[in-house]
Each structure stands twice: as structure tokens, then as C-alpha cells.
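Sharing a model that was predicted from the sequence below.
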Amino acid sequence: MTKQFYKLSKTFMFSVTLAALLSAGSQLSAQKSNVSDAINKQFACYLEGENNGEVLRNFAAFFLSTEEFQQVISYAGQLKSLGEKNNNTRYRAYANAYLGQAYLMTNQNDIAKMYLNQALRQAKSIENDSILCSVYNGLGLFASNVESDYNTAISYFFNGIEAAKRCSHKRLHNILLCNISGVYYLKGDSTGLKYAQECYNFGHSQNDPFLALWGAMNSARMYIVMKKYEEAFKYIKEAEFILQKNQYNDQTNVFTLYGEILVALGDNTEAEKYYKEALKNIGHAQTSSIANIYLSYGKLLAEQKRYSEAVPLFEKGIKVSEDGHNQIFIKQLFAALSESYEKMQRFDKSLEYFKIYHTQTSRDFNEESERSINQLRIQFDTQRKENEAEQARLEVLNKTRKMQFLIIILVMAVGVAIYLYIIYVNKNRLYRRIIIRNKEAIKREDDLKNQLKNFVTECPNVAEKYSVSSLKEDKLENLFQKIEFIMHEEKLYHDPALTKEKIADKLNTNRTYLSQVINERTGLSVPHYINTFRINEAVRKLSDSEDDTPLKALAFDLGFNSISTFYKVFQASVGMTPSLYRKKVQEISS
């Protein structure tokens, strides 16, 4: 009895000690390693091999707050095993939530999403709002950082805020507010200022330097969006003071913001000093912060026509983003890299990176458009089901009230009409944006091709140098370049009977090798690859308002065997039929 009481007393004392450390977690960054050592010693001393779920949970939470993610994975893994052993859903849910966020912060995104989804299901099943607000925070970060789906991220964060309110978790409530302001910054929307300010004020009222720091940084970002640089400067100076006082490890973020503000104020010399300081600290920075410093510093160098220095920074930013599966700045990096190569008269490289930028932009645009339309459909279906339920209830309760029934039917009809009209308007806007984007892309591509052609004509010696360089590439790349050449220049795709055997014969290779090359370089099968050229030419012709070639003639000219096949492939690729595309082009041009 005495031994049991002694063990329970030690465990209780340890939990109290750990709780005190957790409550001060945001103020412990300067002594992080010392605290970690102390806690580990206490853990060994007090537990002596016992499995205590609450202690493991507190450990995982503490190390998550201090950004020691390998420790989080270790303790959360033990907590998960304990939960499975004892069939404790609460422990499993906490463990999955911590594992999901730790793996997300270490760029292991697929594993992170799996754990976060498990935690979400488990937290909902036991109705635990404390876990829910943490899980929604992780899912919001995943949506914004990995998927670039900012609207979904904001929705997750607001769901987290509702859960935080229900369980009175004020600190996480304000972290979620700060994350919302960060997403609004990425959208270029100053709406996020009020959320950043609320986090900033709460941090000061609670003497919480972590919340005060992020509230100040995101307030600075919002004022940059609003072009109120003096206000932004005030907040970033305070953020730097808090950072140095508490020895936090996010100097890269602060110094990058300093540089951006100084560039906006016209002090490029001082801005470059801060950018260089930011680069010195990237060892402790997150992927998005590293990509951002490469982008911001590279832009400054490009503005000063120091393209040979800017290009490596953009390339490093792209590599960091791709390695970390982080999509936040990657499109801007590709666009900046394309523009820099254009200024250097490397039109071949400029065109290469512009195509990647255009592909990613089109993909994201189409995904966002599809999400918007699906959201309208969901709203419509929800309203329809609610109306159907209401109608059924009224039929049972008010059989004699025919007038009310007719009014409800009328309201339903009006509601359906409104939703159909909204979908119609949104589709028209979508079609208009698709056409404008395609026209701009065609013009941009033509300009780059003309510049490259003129460059080759005017500087044959330099062009020869590039040609010699390309001959040293492997056989796969050489074959792919030959395929691209005959498709672009000889327009083989105009042949309706074109097959991979014909292409292989023309290039003196075999069809298996040809299919392998095309699939590895484009991710497409040979028929799909051929059809991309046909559709691209169709878009070019249909984007010309003066071209009145009949669609049936156009289909056969491009190599399609039937008008129905042309319509099907064009619809799948562009998002509307050829006839509708031509109609919208005429409307825009008139």
C-alpha cells in the first residue's frame, strides 16, 4: 500500500511539474535543450518503466510547442501503442493528432494526412473538442501549405475555432486566428488584419511572447498587403525584439519581412543586408520560409539586373519547394525564373519555365473552379433536401392548407432558379477567364518563340554552343526532342491515321522505346500526347475571332476521325465544347 501510494505521489508530482512547463512552453525557447534534458531525466526517474498515458500526452504536446518533432513522434508513438493496448480511443486520437502535425512539419505529407484523418474520425466519435481544434489546425495547414487550397484551409481553421470555443481553449483559438490571417496574406487579402491583431493583443494580455510574435509578424504582413509600410515596419521591429529576447528560431521569416518592407520603401541596400541575414538562418526555418527568402531576394537582384545571381536563388527555391512538397511560392518562383532567363536572352530556358508555370497555374485554376462549382452544387443539393423535408412535414401536418403548399412550391422553384442562375453566371465567368488566359498564354508563347528565333538568327555562334550542349544529353532526351520537333514543325498530328508505329518508323526507333520516352517526359500515352497538339492548335484557331473555319472542317484538318471525337477531347481538355468556346471568343471580341 505504501509503495503504491509512493508511486502515485511521484507520478502526480511529475504531472504537476510537466503542466507548469507546458503552461510556460511559449517562454522556454531560450532554454529548450536544458528543459528537454530535465524533462527526460524526470520521466526516467518518476515513471521507472510505467506506461502513463497522460504523461506521454503532455510530453508530445510540450515537444510540439517547442518544435522538436522527432521527440513528438517518439512520445506520440508510445501513446498510440498504449491506446491500442488498452483500447483507449482518446489516447489514440491525441496520438494521431500529434503525429499528423509532426509529420506535416517534417514534410512527410502523405503520412501526416493519414494520421490527421484518423484523429478527426476518432475525435468526432468521442466528441472531444480539445482534440478537434488541434486536428482542424493541422488539416488547415495541410490544405494551405501542401495543396494551396486556401478556401478549404480557412474553413478548417474556423471549424477549429468553433471547437476551441466549446472547450475554452483560448490559446489555440488565437493560434488558429493567426493562421487564418496568414492564409489571407497568401491570398493578398487584407481581411486577415483583424485576426492578426486579435492574436497580437491576446498575446500581450497573457504575457505570451509566442502569440505576440506571430500576431506582430502577421500584422506586418497585412500592412504590406495594404501598402502601409510604416505601420508594417513598426510591427516587424517589435517582432524582431520578441524574437531576440526569447531566442526563437524563426529569424529567416522576420529578416525576410524586413527586407520586403525596405524594398517597398526604396532602401534596396539595407534590404539586401536583411536578406543575407535571413539566408544565414535557413537551417532552422520551415520550407515555406526558405522558399520565400529565395523568391524575395531573387526578385530584388532581378530588379537590379543581376540576373546571374537571381537565377540560382530561384532554382534553389523551386528545389526546396519540390523536396518539401510545399506549393505556396512555387508558381511565383517559376514565373520569376522564366522572366530572368528572358532578360538574359536565354529564350529557350525562359519558354521552358514559362510552360511549367502556365501548366501549374492552369491546373490550380481548374481545380479552384471545379471546387467552386462543386460547392454551389452542394449548396443546391442541401437546399433541395431541406426543402423536400420541409415539404413532407407540411404535407403531413397541413393537408388542408393548399395555399401554403403552393407558396412553398413557388419558393422552391424560385430557389432552384436562383441556384441555377448562380451556376450559369459562374460558368460564364469561368469560360471567359479560360479564354482570356489561353489568349494571353498563346501571345506569351509566340513572343518567346519569336525572340528565340531572332536570337538564333542573330547569334548563330551562341546558338551552336547550346546545340552542342544538348547533344551531350542522354538518348531518351535526344529522342524526345526529335519527337517534339517533328510534331511542332512537321505537324504530323494532322494525319488522322497517325500511330506510334508511324512516328517510330520516321525516327528509326521502335514503338516500345517511343512510348516509354513520351510517357516518362509527359506522363501521357502516345494517343493522348498526339491529341494535345491537336487541341492546342484548335484553341489557337478558335481564339482567333476572325477565323471562321467550320468546326467539322477544323476537326478533320487537325487529324480527328470524327466531329464527335473532336468535341469529346476538346471538352475534356478545355472545359467547354468547341462551339461554345468560339461563341465566347466572339462575345469577348465584340
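Cool, the structure landed.

C-alpha only now, for contacts and for neighbours.
Noted.

Could you say whether the residue nearest to Met412 when sequence neighbours are not counted sits in a helix, a strand or coil?
In space, and not counting its chain neighbours, Met412 is closest to Asn387: 6.7 Å by Cα to Cα, 6 or more residues apart in numbering. Going by DSSP: H, G, I helix; E, B strand; the rest coil, the secondary structure assigned to Asn387 is helix.

Count the residues that sit near Asn387.
17 (other Cα atoms under 10 Å).

what does Lys552 give?
Neighbour tally, Lys552, other Cα under 10 Å: 14.

Surely it touches Tyr567?
No: contact criterion Cα atoms under 8 Å: Lys552 and Tyr567 do not qualify, at 9.9 Å.

take the one below as the second:
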Amino acid sequence: MRRCLYLICIIIAAVLIQAALRGVPYAAADSLDVLRERWRSLTVEGRYEELIHSTLEVYNKSMATHDRYAQECAGIHLAQAYMPSGKYDSVYYYLDEVEPGITAGNDAGLKIIMNNVKAILAVQIEMNYAEAFKFFLEALDISREAGLDYQERLLLCNIAHLYGVRKDTAGYSYARDAYVLCKESHDNYTLPSATVLLSEMYSLREQYDSAMKYADEVMYIALSKHDSSYEQIAWQLAGSIYEAQGDYGQARRSYRKALDMNDRIDDYSARIGIYLTYGDFLREAGDLDEARTMFETGLRLASERRNIEAVGGFLFGLSDVCARTGDSVAAYEYYRQYDVMQRQEAESEREFNRLYVRFTSIQHQKEISERELELMKANHRLLVGGVLLFVLIVILAVVFYLYKKKNRMYRQLVENHYRMSAAIEHEKEAHKEVRAERCEPASTGSLYDRIEHLMRTGKVYREKDLSLDRLAAMLDSNRSYVSKEINTCSGMSFYNYINHYRIEEAVSVLQDTENNTPLKALCEDLGFTSISVFYRSFQKETGVPPARYREEMRRIKGKGREE
């Protein structure tokens, strides 16, 4: 799927370059028009080295002549041209050079390209899908406001791709809209990407006949255009659909076709993608040695190209394969690296990681037991049956124990949190005294108190678009001073400070057993951008998911009324 994102954004560069250059003073407008056509051809044909050479020449000349617009135009396309090869240092360099000018300017086309580059970096380097989504939405708004229909279709594809990466079928509507608009406008540039995404969305929805229909359409487009990249994508789509349907023979053949095309593909993300997809297939099929080869090859390539998103998948796969083949030392090391990445990505997944380690250990012990029992099977059939039954009982008992332990843990956390509610006001008073000592005399009772007043009385934290700039404007101050006051007086960052008030109100609502506000509505009321962010923030603060917190509070208060 990462290949689609690159191809979509490359197409954006080709389509936007003419719009980006039109209507802006340039000393050599005629020659730049010729270069524009040249860049478009090179982009469509995937001849990135030639594209870099051409745009770099324009970039250097524009610097010598102090032509900022030409520099921005060439620079943003240079940044995008370096992305398929994974040269992110160059991407960041040119992006940093031209971003201020593009941001301050009025050229919608360049702004859209810039937001696409930043979105890809957010996914590939930072694994920050929320940030990428923000950039894509900003670009979509710009395209619609400027009436740039081509860009709107491309950005719909980008948003659908993000949903696909997260295995979220909510991206179906974006993929469908992009596909329909491409058909209606005869947009042959964007149609292949929209078709790929629509096939993936149908597969996620388990509508495999429709998924295969669009995968076949991708293959038809690829063969008619002699496009190796989309041909590889079509084979990979077919493999995933066959695998989901249980036709593992056809799936293996399709994946092998895609893998064999790696030497014909310049896009390193495409190579990385097939190593990960085919490796996962082999792992599930039990071909552990070949799966390990795929994962190790892909991990080396992903590490070299700084494709952090893919590295996590390879580490997870290698940890599982090594555990199942008895290489416990390697399994531990791969899992340790994977666990570090997971904790960096989302602290709320720590409990899942611990359960995964336990599960892997149980599975490993079970496999050892089964191998030992196989040696004794001929003479001890009855014993084997008894041992297997015993192992099953042990596993069920362990699972039941973990389930009960988790329930007790949640219950204790809620009870402790409820008991501590009475002491909260006292802690707040103590916090005020500490703040009075820590804050500067000029700010105590003035700016920070006004911030607190806005939070407690005005409840401005409920605003979804509340930012440091907006809060500073409300206070007739500046963002730096407001940020310093919050950091100094509360000991928290701005976003943690806002979330603290949101969670505080959420706890109050969930402690009220008469309040039946749905969690989704509560999330909206409190200003959270999504239900998942609300769940993570609430559990981070209380240790318990909000639904479970409400359930336990009703049990506690119901028990109190009975007594």
C-alpha cells in the first residue's frame, strides 16, 4: 500500500507543475514551460534520476539569480523526486529550504505538493498517521477552494490509503469517490491508484469477488501501459485476495510473481512491501525458514531506507518466526526492538505487548511438549492423550486466570480512583501553593489564573480546534508566554494540560450513574478528535478504559446503595 502513496504523490507532481508555474513572474518563462513538460514526462515514466538532474539544475540557477519562485518550484519537486529512493536527508533539506516561501505564498499547487511530501514523511518516518491525515485534509481543502479537480481526486486516494494502512473500512467511501470521479473525468493518471485502493477496501470488507474484479482491472491497466509497478501491485492484490479466501496455492503463485518483479522496480518501498506481505503469508503457512529469509532481507532494506513503518512489521514477523523455530535468543532480541518501537508509537499498547510475550511463551512450551510426545506416541497413546488434555486444561486455566486477574485489576483501579476523588480538592489547593512558589510574581494571579478561569468556567478545552495560538488570542497574549506559564505553573505541556481537564470532566460524567451519555457523544462534547484518542487518553490517566470505568462505578455505587 505504501507504493500507492508514492505513485499517487508522484502523479500529483506531474499534474500540478503546470498550475504551479502559471501566472507567476519568471525571467525565463518560456524555458521553464519547456522544462515543465520535461518534468511531467520524467515523472510519469518513473525516470527519477533524470528528473533530479533536471530540477537540480533549475534549482541551482534560480539560487544564483535570486528567483525565489523558481527555486521553490524546483525545490519541492526535488524533495518529492528523492522520496522513492528513500533519500530522506535530501527530502528534508529541500523541503526545509522552500517551505517558508511556499507557506507564505499564494500558489495552491505548490502548497498541495508540499503537504503531500510532509504527509508521506509523517507516515514513513514518524508513523504519525494523525499528522499525515491533517496534511492531506489541508491539501484537500486547498484543492477544493482553488477548484483543482485533478488534485481533489488524488487527495481522496491519499486519504483512502491512510485508512487502508490502518485496516479501516471507513476509507471505502474515499476510494469509491475517487474511482467514480476518475471515470467521469477520464482521468487516466489517477484511475490506477483509485482502482488499487477500491480493491483493497473491498478486500477489507470481505467482499472478495468485487475485490478481485478491481484487481483484474489494475492488471489490465498495467499491461496496457506496460507499467511494471502497477503490474506488481496487481499480483500482490490477487495474492492477498486468494489468501483471504483460503486458496493458498494461487496466493503463493501470485506473491511469487510480484516478488520476481522486484528487479524491474525502481521504487524501494515497493520491494519492501512485497517482502513484508509475502513473508507474512509464508509465516502463516508454516514455511518459517523462507519467511525468515523474506523478513531479514526486507528488514535490511527498510533499515537502509529508513522506512520505519515497515521495520516494525519485519521485527514482529522475525520475533514470531524465531520463537516458533526455537531460536529464543533471536526471538527475544527482535521482540525487544519491536517492543521499543511499539512503546514509542503508543504507550497504551503496553498491556497488549506483555500479553503477546506470554502467549508466545505458552505456544512455545506447547510445541515443545507436542514434539516430545510425538516420540512416545507409538507406545504411549493413552499417555499422550492424557498429556494433551492436561496441557489444554492448563492453557484454559491460564487464560481464565489472566482474564480474572485483568478484571480484578480494573476493579481495583476504579475503586482506588473513586476513593481518591475526595482528596482531589485538597491536592488542587496544595498545587496552587506550589504554583505560587514556582510562578513568577508577575504571573501569579494574572495570566495563569486567567487560563484556569477559562478552563474551569469557560470550559474552552471542549473546543476541538483549541490550539496554543487560539488560547493566546483569547488572553490577548502570545503563544510563547502562554506556553511558558502553563509549563511552569502546571508542570505540564499545553496538550497534556488540555487533556487533563477533558479527562477530569469525563471522569465526573462516568461517575454519575444517572448519566447515560454515549461515549462517542461524550468524546465529541469534550473536544477529542476521535474516539480512539479519547480511549487512549482516558486509560493513560486512570488505567481503565472509559466503558469499563462506567461499568465498575455503577457496580460500586449499586453495592453502596444495597448496604
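Good, I have the coordinates. In this text, all values refer to a predicted model and were calculated from it rather than measured experimentally.

What TM-score do the two superposed chains give?
After superposition, the two chains reach a TM-score of 0.59 (TM-score structural alignment, normalised by the length of structure 2), with 365 aligned residues with a Cα RMSD of 3.5 Å.

on that earlier part again, quick one: the residue nearest to Met412 of structure 1 and Ala413 touch, right?
No: when contacts are counted by Cα under 8 Å, Asn387 of structure 1 is not listed as touching Ala413 (10.2 Å).

once the structures are aligned, where does the strand or helix carrying Ile530 of structure 1 end up in structure 2?
Using DSSP states H and E, Ile530 of structure 1 falls within helix 526-543. Against structure 2, there is no aligned range for helix 526-543 of structure 1 (TM-score structural alignment).

cool, and stretch 184-191 of structure 1?
The aligned range for stretch 184-191 of structure 1 is 163-170, by TM-score structural alignment.

Could you tell me the end-to-end distance of that stretch?
7 Å (Cα to Cα, to the nearest Å).

Buried residues, that stretch. List them.
Neighbour-count burial for stretch 163-170 of structure 2 flags Tyr163, Gly164, Thr169 (criterion: 16 or more other Cα atoms under 10 Å).

can I get the residues you listed in CSV with distance to Arg555 of structure 2 and secondary structure?
What follows is the buried residues of stretch 163-170 of structure 2, written out as CSV (distance: Cα to Cα, whole Å; DSSP: H, G, I helix; E, B strand; the rest coil):
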residue, distance to Arg555 of structure 2, secondary structure
Tyr163, 37, helix
Gly164, 39, helix
Thr169, 35, helix
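
and which of the residues you listed is nearest to Asp260 of structure 2?
Gly164 (24.8 Å; Cα to Cα).

now for the residue nearest to Met412 of structure 1: what does it line up with in structure 2?
Aligned counterpart of Asn387 of structure 1 in structure 2: Met474 (TM-score structural alignment).

nearest residue to the residue nearest to the spatial centre of structure 2 other than its sequence neighbours?
With the centre of structure 2 defined as its mean C-alpha position, the nearest residue by Cα atoms, centre = their mean is Tyr129, 3.3 Å away. In space, and not counting its chain neighbours, Tyr129 of structure 2 is closest to Val123: 5.7 Å by Cα to Cα, 6+ apart.

gap between the one you found and Tyr163 of structure 2?
12 Å.

show me what contacts Asn426 of structure 1?
Ile373 (Cα atoms under 8 Å, 6 or more residues apart in numbering).

Over to Thr55 of structure 2?
With contact taken as Cα under 8 Å, 6+ apart, Thr55 of structure 2 is in contact with Trp39, Ala74, Gly75, His77, Leu78.

ok, the residues you listed vs Glu485 of structure 2, which is closest?
Gly75 (38.8 Å).

Give me the aligned partner of the closest one over in structure 1.
Using TM-score structural alignment, Gly75 of structure 2 lines up with Asn96 in structure 1.

And Gln236 of structure 2, by the same measure?
Using TM-score structural alignment, Gln236 of structure 2 lines up with Thr256 in structure 1.

What count of nearby residues applies to that match?
By the measure other Cα under 10 Å, the count of residues near Thr256 of structure 1 is 27.

Then the one 3 residues further on?
Number of residues near Gly259 of structure 1 (other Cα under 10 Å) recorded here: 27.

Can you tell me the element it falls in?
Applying DSSP H and E, one finds Gly259 of structure 1 within helix 251-264.

Name the residues that touch that helix?
217, 220-221, 224, 229, 232-233, 236, 239-240, 243, 268, 270-275, 277-282, 285, 289-290, 292-293, 296, 300.

Buried subset of these as a PyMOL selection?
To isolate the buried ones among those in PyMOL, judged by 16+ other Cα under 10 Å, type:
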select buried, resi 217+220+221+224+229+232+233+236+239+240+243+268+271+272+274+275+277+278+279+281+282+285+289+290+292+293+296+300
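
Give the closest residue to the counterpart of His204 of structure 1 in structure 2 in space, chain neighbours not counted.
Matched across to structure 2, His204 of structure 1 falls on Lys183, judged by TM-score structural alignment. Among residues not flanking Lys183 of structure 2 along the chain, Leu191 sits closest, at 7.2 Å (Cα to Cα, 6+ apart).

ok, Ala61 of structure 1 to Ile126 of structure 1 distance?
Look at Ala61 of structure 1 and Ile126 of structure 1: by Cα to Cα, they are 20 Å apart.

Counting neighbours, go ahead and name the busier of those two.
More crowded of Ala61 of structure 1 and Ile126, by other Cα under 10 Å: Ala61, with 21 against 12.

Now that one: which helix or strand?
helix 53-65.

other SSEs contacting that helix?
For helix 53-65 of structure 1, the helices and strands in contact under the criterion 3 or more Cα pairs under 8 Å, 6 or more residues apart in numbering; DSSP states H and E are helix 2-23, helix 69-85, helix 89-105.

Swap in 7 Å and give it another go.
Where contact means 3 or more Cα pairs under 7 Å, 6 or more residues apart in numbering; DSSP states H and E, helix 53-65 of structure 1 is packed against helix 69-85.

Okay, angle between the helix it packs on and helix 89-105 too, please.
150 degrees (axes from the mean of the first three to the mean of the last three Cα atoms, to 10 degrees).

about what we covered before: would you mind pulling the contact partners of the helix holding Ala61 of structure 1?
For helix 53-65 of structure 1, the external contacting residues (Cα atoms under 7 Å, 6 or more residues apart in numbering) are Ser15, Leu22, Gly25, Phe69, Gln71, Val72, Tyr75, Ala76, Leu79, Tyr91, Tyr98.

Check how far that helix sits from its aligned residues in structure 2, on average.
Compared with structure 2 after fitting, helix 53-65 of structure 1 has a mean deviation of 2.7 Å; criterion: mean Cα distance after the TM-score superposition for structure 1.

contact partners of stretch 125-139 of structure 2?
For stretch 125-139 of structure 2, the external contacting residues (Cα under 7 Å, 6+ apart) are 112, 115-116, 119-120, 122-123, 155, 159, 306-309.
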